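# this is the structure alone, sequence omitted:
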């Protein structure tokens, strides 16, 4: 399958000499939700801005829907919707007029039914006649999404889309994004809310210091890089971990009543089976157990720390 967005050897160096992006290669598949994670200044917004035609690359190529974003920018740009990190709107225009104007800027015929649907989906319908200056920060963020969707793009970039949005509305927006994906829209988002990526993304990309250090299916990433901890609640406390169990990463609680085994998810079955066998041989019994798995946030923090 041909990727809907294809980025090859993309670099950006500013006049100051700062290199924001370093030879980025990335293909994004049609109909997926792709989350781009990275700390502040990692290059996320620069990458999105280049693809959307707002910043000029120093080197490399980008295509959107098979159209080169430089040579065939009109066709490429018509496929793309962008929700920028910064809120940029005409403060004294109404919600209704702003969304309709955004559609018209792409040469689309008026479609009041579509605009009404967008505003209702984003809980803005009752604000349609209000001036933007009167809206809260969260409402303005939703308005930016409505503007980006007004011309029915097939590729949607969301740069920190839920910043400043309350938890309940954030989940409503997640549902909207999933609905867009189900309709065939490809969604690329950057976020500081790691749970947002964990909840929604099909694939994860991690960028740091301008370099794309990892691209992986979310579930596969958590399987390969995640770690689990098995905690055993012992029948009788131990003074120390027996020498015969020294090959396992075992940690004994201060009161000796809990034994915790930490392991990576790839070695789950053989590791646990062997441990339980060896515990039985050592006459160590337990009355209960529970497991915990590392979150995407922990994996992300470790990846960024290792790449510094």
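Sure thing, it's come through. Please read these numbers as outputs of a predicted model, since none were measured by experiment.
# alpha carbons only for contacts and neighbour counts from here, please
Fine.
# tally of neighbours for the closest residue to residue 99 other than its chain neighbours?
Taking C-alpha to C-alpha, 6 or more residues apart in numbering, and ignoring the residues beside it in sequence, residue 99 has residue 147 as its nearest neighbour in space, at 4.9 Å. By the criterion of other C-alpha atoms under 10 Å, residue 147 has 25 neighbours.
# and the contacts of stretch 296-308?
Outside stretch 296-308, the residues that touch it by C-alpha atoms under 8 Å, 6 or more residues apart in numbering are 37-38, 194-195, 198, 206, 208, 213, 222, 225-226.
# what comes up buried for that stretch?
Of the residues in stretch 296-308, 296, 299-300, 303-304 count as buried by neighbour count, 16 or more other C-alpha atoms under 10 Å.
# use this one as the comparison:
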């Protein structure tokens, strides 16, 4: 039995411009014990799907089950199987951290939960903040408390919706260390949405990609990366690239990244750059990563073919 099952899930919204279809027949299963990634650009339908899973929104069609419990007809049992960390910072300003976790335990009818609360506080770096009022905490500390609240009833399925958005490196490392331990030692199923694709690549065994409410890729992370057969030439420059290179380059500030399938293509790119009078530094060649695959899939190319657009041929320069 899958830990989470989405079967032909659709969601429509009425808008002044007519009906908007946020989800279009989404179907996939997440097996027990998986660390599963759900990726997509803003507006792809990720949060809508999670809201339906958590019972915050109702699907227009299809079914969602958590360990066999339908989230609509058997909602109480389904909720007990889930621990959801939302994107937004939501907290009660009238209680301290420990009180907040005790109250959360009470929502699930759990008494005498202090030993597990202590373990959560220690594991998430909140032990010294246990008596602090929620209003006194920084944004990063509040997010740690949200994670603790989601885990306080020991749910077998953990849903993390952009859990590290806008937080420092220390929190990211602490969170992933703790959640990975739950996944490996206790067999917790983890569903992660994130825009930090290096996190998804490092943590997730399987990934689904959503685009405009539809699943456009669903594979093991290793299989997605194995199809990324090209290399990427990376360098820095303060100059504009020639038009033919700019058309296929990914530029972030001074950093330029270009697909280069082999050594001959690397040489051709660098020759073209020199010919155009573009000064570069910090040149390196790396393997294509999940971000390259993601951008290719979102651009409409097949995930089962080359992950980045090939370089256009350059004109031969007469000697």
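Good, I have the coordinates. It should be emphasised that the depicted structure is a prediction, and the values quoted were computed from it without experimental measurement.
# TM between them?
Here the superposed chains carry a TM-score of 0.80, computed using TM-score structural alignment, normalised by the length of structure 1; 260 aligned residues with a C-alpha RMSD of 2.2 Å.
# returning to that earlier point: could you export the buried residues of stretch 296-308 of structure 1 as a markdown table, including distance to residue 32 of structure 1?
Output for these, formatted as a markdown table (distance: C-alpha to C-alpha, whole Å):
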| residue | distance to residue 32 of structure 1 |
| --- | --- |
| 296 | 18 |
| 299 | 21 |
| 300 | 20 |
| 303 | 23 |
| 304 | 24 |
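# out of the residues you listed, list just those in helices.
Residues of those located in helices (DSSP state H): 296, 299-300, 303-304.
# what do we get in structure 1 for residue 138 of structure 2?
Using TM-score structural alignment as the criterion, residue 138 of structure 2 maps onto residue 136 of structure 1.
# and that match, how many neighbours?
Residue 136 of structure 1: 12 surrounding residues under other C-alpha under 10 Å.
# relative to residue 154 of structure 1, how far out is it?
From residue 136 of structure 1 across to residue 154 of structure 1, the span is 28 Å (C-alpha to C-alpha, to the nearest Å).
# may I ask which helix or strand encompasses the residue nearest to residue 99 of structure 1?
For residue 147 of structure 1, the host element (DSSP states H and E) is helix 137-149.
# mind listing what's buried along stretch 263-282 of structure 2?
Using 16+ other C-alpha under 10 Å as the test for burial, stretch 263-282 of structure 2 gives 265-266, 269, 272-273, 280.
# make JSON lines from those and add distance to residue 121 of structure 2 and secondary structure to it.
Rendered in JSON lines, the data for the buried residues of stretch 263-282 of structure 2 read as follows (distance: C-alpha to C-alpha, whole Å; DSSP: H, G, I helix; E, B strand; the rest coil):
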{"residue": "265", "distance to residue 121 of structure 2": "52", "secondary structure": "helix"}
{"residue": "266", "distance to residue 121 of structure 2": "50", "secondary structure": "helix"}
{"residue": "269", "distance to residue 121 of structure 2": "52", "secondary structure": "helix"}
{"residue": "272", "distance to residue 121 of structure 2": "56", "secondary structure": "helix"}
{"residue": "273", "distance to residue 121 of structure 2": "54", "secondary structure": "helix"}
{"residue": "280", "distance to residue 121 of structure 2": "48", "secondary structure": "strand"}
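# can you lay out the residues you listed as CSV showing distance to residue 31 of structure 2?
CSV is the format used below for those (distance: C-alpha to C-alpha, whole Å):
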residue, distance to residue 31 of structure 2
265, 42
266, 42
269, 44
272, 49
273, 48
280, 47
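# closest one to residue 104 of structure 2 out of these, please.
Minimum distance to residue 104 of structure 2 across the buried residues of stretch 263-282 of structure 2 is 55.3 Å, recorded for residue 280 (C-alpha to C-alpha).
# nearest residue to the middle of structure 2?
What sits nearest the mean C-alpha location of structure 2, by C-alpha atoms, centre = their mean, is residue 194, with 2.3 Å.
# what are the ranges of the strands in the stretch 151-300 of structure 2?
157-161, 189-193, 206-211, 214-220, 231-237, 250-252, 255-260, 280-287 (DSSP state E, counting those that start in this stretch).
# got those strands as a markdown table, with distance to residue 168 of structure 2 columns?
Formatted as a markdown table, the strands of the stretch 151-300 of structure 2 follow (distance: least, C-alpha to C-alpha, whole Å):
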| stretch | distance to residue 168 of structure 2 |
| --- | --- |
| strand 157-161 | 17 |
| strand 189-193 | 18 |
| strand 206-211 | 25 |
| strand 214-220 | 29 |
| strand 231-237 | 26 |
| strand 250-252 | 21 |
| strand 255-260 | 23 |
| strand 280-287 | 26 |
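# hang on, the earlier thing: and the helix holding residue 147 of structure 1, what does it pack against?
Judged by 3 or more C-alpha pairs under 8 Å, 6 or more residues apart in numbering; DSSP states H and E, the packing partners of helix 137-149 of structure 1 are strand 80-83, helix 95-104, helix 112-121.
# please identify the most buried of these.
Greatest average neighbour count among those goes to strand 80-83 (a mean of 23), per mean count of other C-alpha atoms under 10 Å.
# superpose on structure 2 and give me the mean offset of that strand.
Compared with structure 2 after the fit, strand 80-83 of structure 1 shows a mean deviation of 0.4 Å (mean C-alpha distance after the TM-score superposition for structure 1).
# do I have it right that residue 87 of structure 1 meets residue 139?
No: taking contacts as C-alpha atoms under 8 Å, residue 87 of structure 1 lies outside contact range of residue 139: 10.7 Å.
# more neighbours: which of those two?
Per other C-alpha under 10 Å, whichever of residue 87 of structure 1 and residue 139 has more neighbours is residue 139, with 19 against 12.
# excluding its backbone neighbours, what's nearest that one?
Leaving aside its chain neighbours, residue 139 of structure 1 sits nearest to residue 124 (7.3 Å; criterion: C-alpha to C-alpha, 6+ apart).
# now do residue 120 of structure 2
In space, residue 120 of structure 2 is closest to residue 148, 6.0 Å off (C-alpha to C-alpha, 6+ apart).
# could you check how far the one you found is from residue 293 of structure 2?
Using C-alpha to C-alpha, we find residue 148 of structure 2 at a distance of 33 Å from residue 293 of structure 2.
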